[in-house]
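Colleague: Got a predicted structure here, sequence first:
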Amino acid sequence: MLIQTPPLISEPSATTELRDIFASIDAFSCPHRLNFHLHTVHSDGKMQPIDLIQQAISQPLSDLAITDHHAIAGYYIAKEYLDHFAAQSHYPQSLPNLWTGIEINASLIFTEVHILGYSFDPEHEAMQPYVQSKTTAGLDYQAISVIKSIHLAGGLAVLAHPARYRRSPEDLIPAAAALGIDGVETYYGYDNSDPWKPSPKQTEEIRQIADTYGLLHTCGTDSHGFKISRRL
């Protein structure tokens, strides 16, 4: 097995904590304990951020991220609500951890892919081209720039749903690994099943490739509807 080279940029302790969470993920982690791919009305989802975080509290999830496309407003709204809820709660330690998240369009070996960013500083100047509610262009659109920007902002970069693109995971994952990506969204439901579950064939294929390059595994429902536990 090849071991991924550690990032050259000093990693914040919170990001190291999230890295450890990703390292523990398996096929049963989502959607009842973790969910690292969720959308709100601030991109192409149907849920209000407060509705989403209320579901996360009720479920309850231990960790989640709102990953709106090129937008961070949903995170701020959900975080404010969660902080207020925690201040009123007798058991704030039992509430979910909400991580910063985003989904960014990028070009990887001449193929448009989506790169998920986690645990980054949303105010960092490196992230500003990617939080304007629109796809970037030029150098900013290149996967190497997206990955570098997420790292500069202290975060982790993950290749979303690797089996949904024009080129295969066998092509895309090694190319992303060569650019320093941290992980891949290994556990993903490509058939939109209800209840949600990761697609076995694609999961096994992607897991093996990711392991070859020492990459982390993540999971998420990619929810765009009114339930965080399923995609649509």
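Modeller: It's in. Numbering: from 1, shown residues only.

Colleague: Could you use CA atoms for every contact and neighbour count after this?
Modeller: Noted.

Colleague: for the lengthiest helix in the chain, packing partners?
Modeller: Assignment by DSSP state H gives helix 73-88 as the longest helix of the chain. Judged by 3 or more Cα pairs under 8 Å, 6 or more residues apart in numbering; DSSP states H and E, helix 73-88 is in contact with helix 49-58, strand 63-66.

Colleague: Can you tell me what sits against the first one?
Modeller: Looking back up the chat, that one is helix 49-58. Contact with helix 49-58 is made by 40-41, 64, 74-75, 77-78, 81-82, 95-96, 227-228, as judged by Cα atoms under 8 Å, 6 or more residues apart in numbering.

Colleague: Put this next to the previous one:
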Amino acid sequence: MASEFDLHCHTTASDGKLSPADLVLRACERGVKTLAITDHDTVEGYREALPVAQQQGLRLIPGIELSTVWGGINVHIVGLNFDPDSDAMREAERDQLEARKQRSVIIAEKLSKKLRHDIRLEDVQALGGGSEGSELVGRPHFAQHLINEGLVPDMATAFKKYLGAGKAGDVKASWPGTEQAVKWIVAAGGTAVMAHAHMYKMTRTKLRACMDDFVDAGGTAIEVAYGLMDSDQQGQMRSIAKDYGLKGSCGSDFHGPNKFGLDLGVMPQFPKDIEPVWADWN
């Protein structure tokens, strides 16, 4: 269904295909009334989009998706409705940018050695949008560079051969613990949301342990309506929300037009028995 709220999406400030301005215009065309741009580890997308959103009459919420590690597993925490200029959020952006820089250097070195082809990091960064966020490159940017260099025919091959799990370009960044990300968001006056928890390869027991730590650190919401999640997955997230007394958030996780039909505002219907994260926003 189409939702008027989309609180999880990406722009060229991280790994999205549309510029912040174009994303806002698309959201308006799609009937989205309240939007949060949650680029990976940066608030630049929000900052760039805000004037356009104000001009279009779209309610734009400050957002970010922070990369973290819990129990050796990459876990993403979405921050919503915080002060983007707070010391805590500026610190989060600085620390995450440094972690991404270090990771990118290692990926470039490993791919260069594996392919016996000079992978220049500045060329990969040029694919990141050309703004401050261009330094926030990830594996999709490396994959696109390999395509541009004629080293692989498509994105799927790039990940299958060089960037997927266990391959040369699968480099683990020195991300902070999940608790640290939650504390940054809370200190910035925002709401910490457990992102797409149904996608983590955890046992039920391990996921509950992760949620225990998330809540203890100050996390207060979980995504209960997300992109193309199925009814079983949504039921699991709804149960967690109820068991922990968490509010629910929603989002498409839109990165750009794709063949699967996922677009801004596309997600399952929001559960009626879960309090939405926006309930107490002014």
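Modeller: Cool, got the structure. Computed from a predicted structure; not experimentally measured.

Colleague: Going by distance to residue 181 of structure 1, which of the contacts of helix 49-58 of structure 1 wins?
Modeller: residue 64 (19.9 Å; Cα to Cα).

Colleague: which ones are touching the aligned residue in structure 2 for the closest one?
Modeller: Matched by TM-score structural alignment, residue 64 of structure 1 corresponds to residue 35 in structure 2. Residue 35 of structure 2 is in contact with 5-8, 27, 58-61, counting by Cα under 8 Å, 6+ apart.

Colleague: So which of those residues is the closest to residue 98 of structure 2?
Modeller: Nearest to residue 98 of structure 2 among the contacts of residue 35 of structure 2 is residue 8, at 23.3 Å by Cα to Cα.

Colleague: And residue 55 of structure 2, what's its match in structure 1?
Modeller: Using TM-score structural alignment, residue 55 of structure 2 pairs with residue 84 in structure 1.

Colleague: I misspoke; the intended subject was residue 198 of structure 2.
Modeller: By TM-score structural alignment, residue 198 of structure 2 lines up with residue 163 in structure 1.

Colleague: Equivalent analysis for residue 181 of structure 2, please.
Modeller: Aligning on TM-score structural alignment places residue 181 of structure 2 opposite residue 146 in structure 1.

Colleague: residues near the closest residue to residue 62 of structure 2 other than its chain neighbours, how many?
Modeller: Spatial nearest neighbour of residue 62 of structure 2, excluding adjacent residues (Cα to Cα, 6 or more residues apart in numbering): residue 81 at 5.0 Å. With neighbours defined by other Cα atoms under 10 Å, the count for residue 81 of structure 2 comes to 20.

Colleague: still on that earlier bit, does the match of residue 198 of structure 2 really touch residue 202, like I thought?
Modeller: Yes. In this structure, residue 163 of structure 1 is within contact of residue 202 by Cα atoms under 8 Å, at 6.8 Å.

Colleague: before we move on, the earlier item: any chance of JSON lines for the contacts of residue 35 of structure 2, columns neighbour count, distance to residue 223 of structure 2 and secondary structure?
Modeller: Supplementary listing: these in JSON lines, determined by neighbours: other Cα atoms under 10 Å; distance: Cα to Cα, whole Å; DSSP: H, G, I helix; E, B strand; the rest coil:
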{"residue": "5", "neighbour count": "24", "distance to residue 223 of structure 2": "12", "secondary structure": "strand"}
{"residue": "6", "neighbour count": "29", "distance to residue 223 of structure 2": "11", "secondary structure": "strand"}
{"residue": "7", "neighbour count": "29", "distance to residue 223 of structure 2": "9", "secondary structure": "coil"}
{"residue": "8", "neighbour count": "29", "distance to residue 223 of structure 2": "9", "secondary structure": "coil"}
{"residue": "27", "neighbour count": "22", "distance to residue 223 of structure 2": "19", "secondary structure": "helix"}
{"residue": "58", "neighbour count": "19", "distance to residue 223 of structure 2": "22", "secondary structure": "coil"}
{"residue": "59", "neighbour count": "16", "distance to residue 223 of structure 2": "20", "secondary structure": "strand"}
{"residue": "60", "neighbour count": "23", "distance to residue 223 of structure 2": "18", "secondary structure": "strand"}
{"residue": "61", "neighbour count": "20", "distance to residue 223 of structure 2": "16", "secondary structure": "strand"}
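
Colleague: between those residues, which is closest to residue 173 of structure 2?
Modeller: When those are compared for distance to residue 173 of structure 2 (Cα to Cα), residue 8 wins out at 22.3 Å.

Colleague: Enumerate every residue touching the closest one.
Modeller: Listed by Cα under 8 Å, 6+ apart, the contact partners of residue 8 of structure 2 are 35-38, 78, 250-254.
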